[in-house]
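the sequence isn't on hand, but the structure is:
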């Protein structure tokens, strides 16, 4: 796809979503003085999602001032986009206003999964957003530490939440719905299990540990067991908002915007995606801060290339590690191959905890650096083999994915 460079009047770019990917994209776009950037986000503060388990436990606010992380030329609109009108290039806001755009960055992020689990909406507490964390914290604070708290989810979010609460002396059961730490190799998984045991976390795993219902004072498992639970915390995976699908854009089966390898929508060359809500070539990267801070600037570079009359480059994203905190004094820093598969190397204990905290602080620093010096952020962990995997998938398969997702 090629679009002529727009130089006569300022180019209007609307970025939907003020998370890691959206902020990175917005900041990088300010490299050009003839580009006006509007960032739409439902909250007035930047949320550090990788600290939400700390917000629940009260060990961190998980917030940062947008004044710290956004370039001063980015206009922040605190609102939600209800629909994208690609034909007229407008984004409708909840307050009734419509923002016109020349290009749009779709970076709406991800949300909690499990909406179809009976009783979850009434009796469970998901923690995929700041609002959900704020809803849960006073409930925890109002209960004695001896009450049964069940955390559902065997991935990093579940493990981190269980450990954070157990470190405060709470009676925590972690229900895995399968295997503990499924993305970890044996050594890393064993380290996590040891630390959870030291904190007193009861781990319920295995094929029968899938939660089939959440009740007011218990959770029911697939194998028929009923576990007492005064407070059930839901951290079992992520879904994505349905804005793209509601707007008539092609998505994958999960709802992520379907794009080519330049992050450009298969439907419209003026819509570019980044972060958890993007499915380049129908082969999305793991939903994570690590991929978001790489996809955000690359989405911006796709737009900047078109404005300059150049063909945009294909994405080049790689992974380094998966870091899982285990309270404030321990963590597992699991090394990864660039394609996100684990190496048999990890760093644990207090050293792992220091690395984890450095990473959490470093993500905000990366956003701030890109805001002050747009174009400064670089990424060196590139997965060169992705192009071969995409080529193996083939353009025809990508078109088929687009058609079947409508």
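Cool, got the structure. Quantities reported herein were computed from a predicted structural model and do not represent experimental measurements.

every contact and neighbour count from this point should use C-alpha atoms.
Noted.

next, count neighbours for residue 191.
17 (other CA atoms under 10 Å).

where along the stretch 51-200 of the chain do the helices fall?
52-57, 66-69, 120-123, 130-141, 156-167, 186-198 (DSSP state H, counting those that start in this stretch).

again with the stretch 251-400 of the chain
Going by DSSP H, counting those that start in this stretch, the stretch 251-400 of the chain shows helices at 289-307, 349-372, 386-393, 395-404.

redo those helices as a markdown table? Include distance to residue 275 and mean neighbour count.
As requested, those are exported to a markdown table (distance: least, CA to CA, whole Å; neighbours: other CA atoms under 10 Å):
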| stretch | distance to residue 275 | mean neighbour count |
| --- | --- | --- |
| helix 289-307 | 4 | 24 |
| helix 349-372 | 14 | 18 |
| helix 386-393 | 17 | 13 |
| helix 395-404 | 19 | 14 |
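
so for residue 137, which of the ones you listed sits nearest?
Using CA to CA as the measure, helix 349-372 is the one of these that comes nearest residue 137, at 21.1 Å.

comparison target below:
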């Protein structure tokens, strides 16, 4: 490392990147730069609310980033490992001593399904949510809407739209696969109460401007088709010659350090520690962001970084503004039988959303204040679903 003040570049200003940048301030003499393509923090867990206009899903970085953190509104296009330099879309470059790779995830739109790219409205990024919101303003409230995908994003979006009075059909091969049967039944019951037409056990064969064709041949009318089936990650790591998993997540050891480069540390949705990536969620992103910072701080101090430690407790789903389902979890993120439903779960979900922003702001004011449930996630995951894991 150079003898100058250590330079840390954080790529990505989401839950993991912001937490990591703020926690790095526990070291009083670091040069910290956060690179993000947008000038504001996006609350991705509220994007479904943005589509119906009951939340703007953004926060100003002014009080989300601690003093001394430099925000660069730009997008990284290349990581030059040999020179320890990041090239940006604007043509500018940033030199680093350590790089935190927290670029997050994005929606995966399948090219194999005709019409999706042209007529589908994905919902995993801020600009996509804005585009969907604009489209919904163009069509009458009585116009049919089809939501494709029965994961958490699809379910929350379908419920939010139905609560506004829109006729909504939710199409999925399987509803909420991450939940236990009890939690799944709770979600299905509430969706039907809101008027959502559930079509399960099918996939989509084709999308056009006015309908969705299903795999068994049925056609469903659709003025707006929302596509929430699947997530991907930006291709920056692979394009820069770094080892990734099949989805493109950066392969790391259990300290979140790249298997190719000890000066690159990953966090959040774009990290695959020990070949066992965690669920793409802010519940995993924020602890990973904090622990990525700990790895950097240890290396700057000449110490050996500790392996990551975290455990899961619950997975909360909003079903409109009045209802919700909270699935209780084992520490490895697998579902327990127990769940909390109804208005109580809705209140818990709103509390979690608000507390998440509060925790990031508090970390900005007092680095080290954020805490999370710790545990041996790897052992628990392997015990629940044994599989070969590459050596770190």
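Okay, I see it. Since the model is a prediction, treat every value here as computed from it, not as a measurement.

if we can go back for a sec, any chance of the helices of the stretch 51-200 of structure 1 in CSV, plus distance to residue 262 of structure 1?
Formatted as CSV, those follow (distance: least, CA to CA, whole Å):
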stretch, distance to residue 262 of structure 1
helix 52-57, 31
helix 66-69, 25
helix 120-123, 37
helix 130-141, 30
helix 156-167, 29
helix 186-198, 34
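
which one of those lies nearest to residue 94 of structure 1?
helix 130-141 (17.8 Å).

structure 2: matching residues for the closest one?
Mapped onto structure 2 using TM-score structural alignment, helix 130-141 of structure 1 spans residues 126-137.

most neighbours per residue, which of the helices of the stretch 51-200 of structure 1?
Most buried of these, by mean neighbour count (mean count of other CA atoms under 10 Å): helix 156-167, with a mean of 27.

counterpart of that one in structure 2, which residues?
The aligned range for helix 156-167 of structure 1 is 152-163, by TM-score structural alignment.

same check on stretch 89-100 of structure 1?
Aligned by TM-score structural alignment, stretch 89-100 of structure 1 falls on residues 84-95 of structure 2.

residues touching that stretch, excluding its own?
The contact list for stretch 84-95 of structure 2, computed with CA atoms under 8 Å, 6 or more residues apart in numbering, reads 7, 9, 74-80, 83, 96-97.

aligned partner of residue 337 of structure 2 in structure 1?
Correspondence of residue 337 of structure 2 to structure 1, assessed by TM-score structural alignment: residue 344.

count the residues that sit near that match.
Counted with other CA under 10 Å, residue 344 of structure 1 comes out at 14.

so what's the nearest residue to it once chain neighbours are set aside up against?
Of all residues not flanking residue 344 of structure 1 in the chain, residue 185 sits nearest, at 6.6 Å (CA to CA, 6 or more residues apart in numbering). Counting by CA under 8 Å, 6+ apart, residue 185 of structure 1 touches 342-344.

residue in structure 2 paired with residue 185 of structure 1?
When structure 2 is aligned by TM-score structural alignment, residue 185 of structure 1 is paired with residue 180.

likewise for residue 355 of structure 1?
Per TM-score structural alignment, residue 355 of structure 1 is aligned with residue 348.

hang on, the earlier thing: for the helices of the stretch 251-400 of structure 1, which one sits closest to residue 221 of structure 1?
helix 289-307 (31.0 Å).
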